[in-house]
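A.B. asks: requesting a structural model of the entry that follows:
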Amino acid sequence: MLILLSASHKNSTFDVLEKLSVGGGSSATRMVEQHGPLSGAVVVATCNRFEAYLDLDEPYGVSPLPAVFAAIEAVSASSGLDAEVLRDNLTLVHGNGVAEHLFAVTSGLESVVVGEVEIAGQVRRALEQARADGTTSPELERLFQRASQTSRGVKNRTGIGSAGRSIVRLALELAESRVSDWSSARVLLVGTGRYAGASLAALRDRGAENVRVYSPSGRAVGFAASHSIDAVPTEDFAAEVARADVVVTCTLRDDHVIDAALIERGRAEIGTDPFAITGATIDAPARLCPADSGPEAPPQLIIDLGLPRNVAPDVTLVPGVELLDLETISIHAPLEELNATTEAREIVGKAARKFSDVAEEQSLTPAVVALRSYVFELRDAEIARARSRGDSSEATESALRHLAGVLLHTPMVRARDLARAGEQDAYLTGLDALFGIDVTLPAAGAADAAGSIAS
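C.D. replies: Predicted coordinates:
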């Protein structure tokens, strides 16, 4: 049985998502170790969602809640979030709804920006991490591989994502109202992680030419060399932040890389005249300045794409600084393109139904195998009996083999139809009543289900 625990920008707060992004991603191993019936777990943790996909190896009809509560305890231990908070912020989905949800997520239909291009890679890397940790399972492998195939189908057959929309590009679109000339803007890119390359490409698309990079982890030199920009050494970081018209942060650090104190220190290092810090590239709204406050500081725009947050909220207290973070970006996300989204969801729904049909058919595989073994044993016994009576002709053996195949055809078709209808019990009951074949299924799918998690 497939189970999903999901928290996203749609049903949770960014404070909770921030904590989940720090520790929640490492919870898969703990989940599998602490709850024996869990045969696999894959965790997808991105800047605006946390999802744990679980494979529960329990007999058909068994409640998933013990596994759910065990998983929540594991996430709580990894993230530091109280289990009660997690129950309030996680949505439970199990059965056929899991595939449709993952396929929609991977296709970018559930993102802050519909059709964002990064999510498919993030889902793929989550599966790779589960493989490295030894927490995946055959069913989760099939689920995630099918999700990648569906994502490619949506991308190739619809307008979703055709413009390369992403969190990065949306952030820069929102910044357009503040940046009058990207070509003359002094830009500092902080981080060389998952969004750094996309951020640099998006900046260059807008004409940005004066871009530097700083890496808290010391990777700036390599990144700068491969992208033909300048690297900022650690000792110059504060001053470079103060000089920049636009700062874009996208690191994987779990602490603040920029705060008010750092900006103030940088301004002090480069001089006390605020107008010597930077040019007039950034347009700021009019401000009223007290007569004795001196000249107004030039506006600076900081775009924080990190989760956990790379930038401390107190930077907005520094004169001239404006902060655009993920929470603000999500509020201004554009409406979906209805036609493309509708077509994409049809593709996702069809793929999910096909995935579930295969899963349901496989749920009765042990019963079908048992019936085939039963019939083949009878067939082989009759062939042996015929031989013992002197009839060893190929015609007799061929006729008996053909008869066995004909007899099995209808039961095998019925197994598929009953499994798709969720009536596995009827098939098992029939086998037991007619042939005395008693089969206990190790696990089976459940009907679609989603909702809150009861405490």
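A.B. asks: going forward, measure contacts between C-alpha atoms and count neighbours the same way
C.D. replies: Noted.
A.B. asks: what's the helix or strand for the residue lying closest to Phe14 once chain neighbours are set aside?
C.D. replies: Nearest residue to Phe14, sequence neighbours excluded (C-alpha to C-alpha, 6 or more residues apart in numbering): Glu327, at 6.7 Å. Taking DSSP states H and E as the definition, one finds Glu327 inside helix 326-331.
A.B. asks: Ser148 against Ala120, yeah?
C.D. replies: Yes - counting by C-alpha atoms under 8 Å, Ser148 touches Ala120, with 6.9 Å between them.
A.B. asks: overlap in contacts of the two?
C.D. replies: Thr106 (C-alpha atoms under 8 Å, 6 or more residues apart in numbering).
A.B. asks: endpoints of stretch 172-179, how far apart?
C.D. replies: Using C-alpha to C-alpha, to the nearest Å, one end of stretch 172-179 lies 9 Å from the other.
A.B. asks: same check on stretch 229-246?
C.D. replies: 16 Å.
A.B. asks: repeat that for stretch 221-238.
C.D. replies: End-to-end distance (C-alpha to C-alpha), stretch 221-238: 17 Å.
A.B. asks: any buried residues in it, and which?
C.D. replies: 221, 223-224, 229-233, 237-238 (16 or more other C-alpha atoms under 10 Å).
A.B. asks: and the helix or strand harbouring Ser6, what does it pack onto?
C.D. replies: Per DSSP H and E, Ser6 falls inside strand 2-8. Taking 3 or more C-alpha pairs under 8 Å, 6 or more residues apart in numbering; DSSP states H and E as contact, the helices and strands that strand 2-8 lies on are strand 49-56, strand 91-94, helix 96-106.
A.B. asks: check which element follows the first one along the chain.
C.D. replies: Past strand 49-56, further along toward the C-terminus, the next helix or strand under DSSP H and E is helix 65-79.
A.B. asks: gap between the two ends of stretch 90-109?
C.D. replies: Stretch 90-109 end-to-end distance (C-alpha to C-alpha) = 19 Å.
A.B. asks: quick one: that stretch to chain centroid distance?
C.D. replies: Between the centre of stretch 90-109 and the centre of its chain there are 10 Å (C-alpha atoms, centre = their mean, to the nearest Å).
A.B. asks: ditto for stretch 143-162
C.D. replies: The answer for stretch 143-162 is 14 Å, by C-alpha atoms, centre = their mean.
A.B. asks: residue boundaries of the strands in the protein?
C.D. replies: 2-8, 38-46, 49-56, 91-94, 186-190, 210-214, 230-231, 246-249, 300-304, 321-325, 449-451 (DSSP state E).
A.B. asks: can you redo those as TSV with distance to Arg379?
C.D. replies: Output for the strands of the chain, formatted as TSV (distance: least, C-alpha to C-alpha, whole Å):
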stretch	distance to Arg379
strand 2-8	38
strand 38-46	37
strand 49-56	37
strand 91-94	41
strand 186-190	72
strand 210-214	74
strand 230-231	76
strand 246-249	71
strand 300-304	71
strand 321-325	70
strand 449-451	44
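A.B. asks: structure for this one too, so we can compare:
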Amino acid sequence: MLLTCPTAQSLLGTAANPHPTLDFAVVGLNHQTAPVSVREQAAVPVQGAGVLYGTLREYADEVMVVATCNRTEIYLAGVHGSLEAAFNQAFQGDFTGYFYLHHELDAVQHLYRVVAGLDSLVVGETQIQGQVKRALAEAGSFQATGTLMNKVVQSALAAGKRVRSETGLSDRVVSVSSAAVELAHEVLGDLQGHTALILGAGETAELTMTHLRAAGVSDVLVVNRTEERARSLADRWGGRTCPYQELQRALPQADVVIASAAAPHWVVQGADARQALQQRGGRPLFFFDISLPRILAPDIAEVPGAYLYNLDDLNSIVARNLEWRRSTLPQAEAIIREAVAELLRWHLTRDAQLRRRAAAAALAG
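C.D. replies: Now for the predicted structure:
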């Protein structure tokens, strides 16, 4: 199944309005068109980016690959080959049925929406802006970009920044890690002066750390089975570490415990919470379990002074904020359309200049 979008393409090349062709395209798959079992087959190998770009340069003069957990897309300028063949050969598979293809201004509009977070699984998420910026830098390191690619991507980054600043699209948190911190703020009030303990050191734990810091928490303990990973996360964000074996000693120091790790058993149980509370002199202790499967035992909630929240409790916050984000979409889409029109004006001006130079060179010859 090949998906196309006609909304922007009407701005180019009709009999009544014969604009010059914008030689720009994208082929890709994402969370809307392909399950994770397919998306993981199109992941960029850690050591294989050079080979990947070498293959793709057989199909276009300029290339950029954007690969995240929810999408793999190839942007091409100066195309001289089949987009489907380029994707299949680059990732050594047959992804027919999962592709979407966009050409010319449709491809531009798609990239602008991607960068703005309008095409993300979590609408308005901000990580994609940095991911596309890094993708452009990587493509440049392989000498795979030129005037057109650089202009389109830089304009997309500017449009994405404008969408976020003018609409507030990303103001309301919509991840479970940020929702956990938001709920902690609701139940504790000002988080400054409080101590948080993070169980885990993966991507979700790092996101949790960023939200804790933004909320004013200055003292964060990181506990993880692999102490090196815990230390790496703590060092990046100015936190402290505690050996996993000494978790029980660390619990009384925490006002908030946020668990985002994987384990085959309960890492903290009711008896652990009871012991920690005794050492805290009756001060309450709040637990947020954003792990799946859960690693904080349900009997923690039965301990006086211990308060346990899980993913179901946090999803209501996420849903509320997502609804608010959706209300900003019409304004965001209007900004994207305006940015695409600006890109078209740049393209028409550039094309006219190139034509005048070519004509002058022909006369001079």
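A.B. asks: looking at the helices and strands packed on strand 2-8 of the first structure, which is nearest to Pro313 of the first structure?
C.D. replies: Of all these, strand 49-56 sits nearest to Pro313 of the first structure, with 21.2 Å by C-alpha to C-alpha.
A.B. asks: now the closest one and helix 65-79, what's the angle there?
C.D. replies: Interaxial angle, strand 49-56 of the first structure versus helix 65-79 (axes from the mean of the first three to the mean of the last three C-alpha atoms, to 10 degrees): 140 degrees.
A.B. asks: on average, how far is strand 49-56 of the first structure from the matching bit in the second structure?
C.D. replies: Mean deviation of strand 49-56 of the first structure from its aligned counterpart in the second structure after superposition (mean C-alpha distance after the TM-score superposition for the first structure): 2.3 Å.
A.B. asks: of the strands of the first structure, which stretch is the most buried?
C.D. replies: strand 246-249 (a mean of 28; mean count of other C-alpha atoms under 10 Å).
A.B. asks: check the offset of stretch 204-219 of the second structure from the chain's centre.
C.D. replies: Using C-alpha atoms, centre = their mean, the offset of stretch 204-219 of the second structure from its chain centre is 17 Å.
A.B. asks: please apply the same query to stretch 317-324 of the second structure.
C.D. replies: 18 Å.
A.B. asks: over to stretch 50-60 of the first structure?
C.D. replies: 16 Å.
A.B. asks: greatest separation within the buried residues of stretch 221-238 of the first structure: which pair is it?
C.D. replies: Top of the distance list for those (C-alpha to C-alpha): Phe223 and Ala238, 19.7 Å.
A.B. asks: measure the equivalent of Ala139 of the second structure over in the first structure to His101 of the first structure for me?
C.D. replies: Under the alignment (TM-score structural alignment), Ala139 of the second structure maps onto Ala130 of the first structure. To His101 of the first structure, Ala130 of the first structure is 19 Å away according to C-alpha to C-alpha.
A.B. asks: start and end of stretch 238-247 of the second structure, how far apart?
C.D. replies: 19 Å.
A.B. asks: return the mean post-superposition distance for the biggest helix by length in the second structure against the first structure.
C.D. replies: For the second structure, the helix reaching the highest residue count under DSSP state H is reported as helix 329-364. Following superposition, helix 329-364 of the second structure is found to deviate from the first structure by 2.9 Å on average (mean C-alpha distance after the TM-score superposition for the first structure).
A.B. asks: quick one: buried residues of that helix?
C.D. replies: Result for helix 329-364 of the second structure [16+ other C-alpha under 10 Å]: buried residues 329, 332-333, 335-337, 339-341, 343-344, 347-348, 351.
A.B. asks: got TSV for those residues, with distance to Thr96 of the second structure too?
C.D. replies: Converted to TSV, those look like this (distance: C-alpha to C-alpha, whole Å):
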residue	distance to Thr96 of the second structure
Leu329	31
Ala332	32
Glu333	30
Ile335	33
Ile336	29
Arg337	30
Ala339	32
Val340	29
Ala341	32
Leu343	31
Leu344	31
His347	32
Leu348	34
Asp351	35
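A.B. asks: which pair in the residues you listed spans the largest distance?
C.D. replies: Most distant of these, by C-alpha to C-alpha, are Leu329 and Asp351, 32.8 Å apart.
A.B. asks: how many residues are close by the closest residue to Leu56 of the second structure other than its chain neighbours?
C.D. replies: Distances taken as C-alpha to C-alpha, 6+ apart place Ala86 nearest to Leu56 of the second structure, at 6.1 Å, with adjacent residues excluded. By other C-alpha atoms under 10 Å, 20 other residues sit near Ala86 of the second structure.
A.B. asks: need the counterpart of Ala86 of the second structure in the first structure.
C.D. replies: Match for Ala86 of the second structure (TM-score structural alignment): Ala70.
A.B. asks: next one: that match from Ala130 of the first structure, what distance?
C.D. replies: Distance from Ala70 of the first structure to Ala130 of the first structure, by C-alpha to C-alpha: 18 Å.
A.B. asks: same deal with Tyr427 of the first structure?
C.D. replies: Tyr427 of the first structure is 35 Å from Ala130 of the first structure, by C-alpha to C-alpha.
A.B. asks: which one of the two has more residues nearby?
C.D. replies: Taking other C-alpha under 10 Å, Tyr427 of the first structure and Ala130 do not tie; Ala130 has more neighbours (22 against 19).
A.B. asks: I'd assumed Gly121 was in contact with Thr46 of the first structure.
C.D. replies: No - contact criterion C-alpha under 8 Å: Thr46 of the first structure and Gly121 do not qualify, at 10.7 Å.
A.B. asks: out of the helices and strands packed on strand 2-8 of the first structure, which comes closest to Arg387 of the first structure?
C.D. replies: strand 49-56 (48.2 Å).
A.B. asks: so what does the closest one touch, helix or strand wise?
C.D. replies: Counting by 3+ C-alpha pairs under 8 Å, 6+ apart, strand 49-56 of the first structure packs on strand 2-8, helix 14-23, strand 38-46, helix 138-157.
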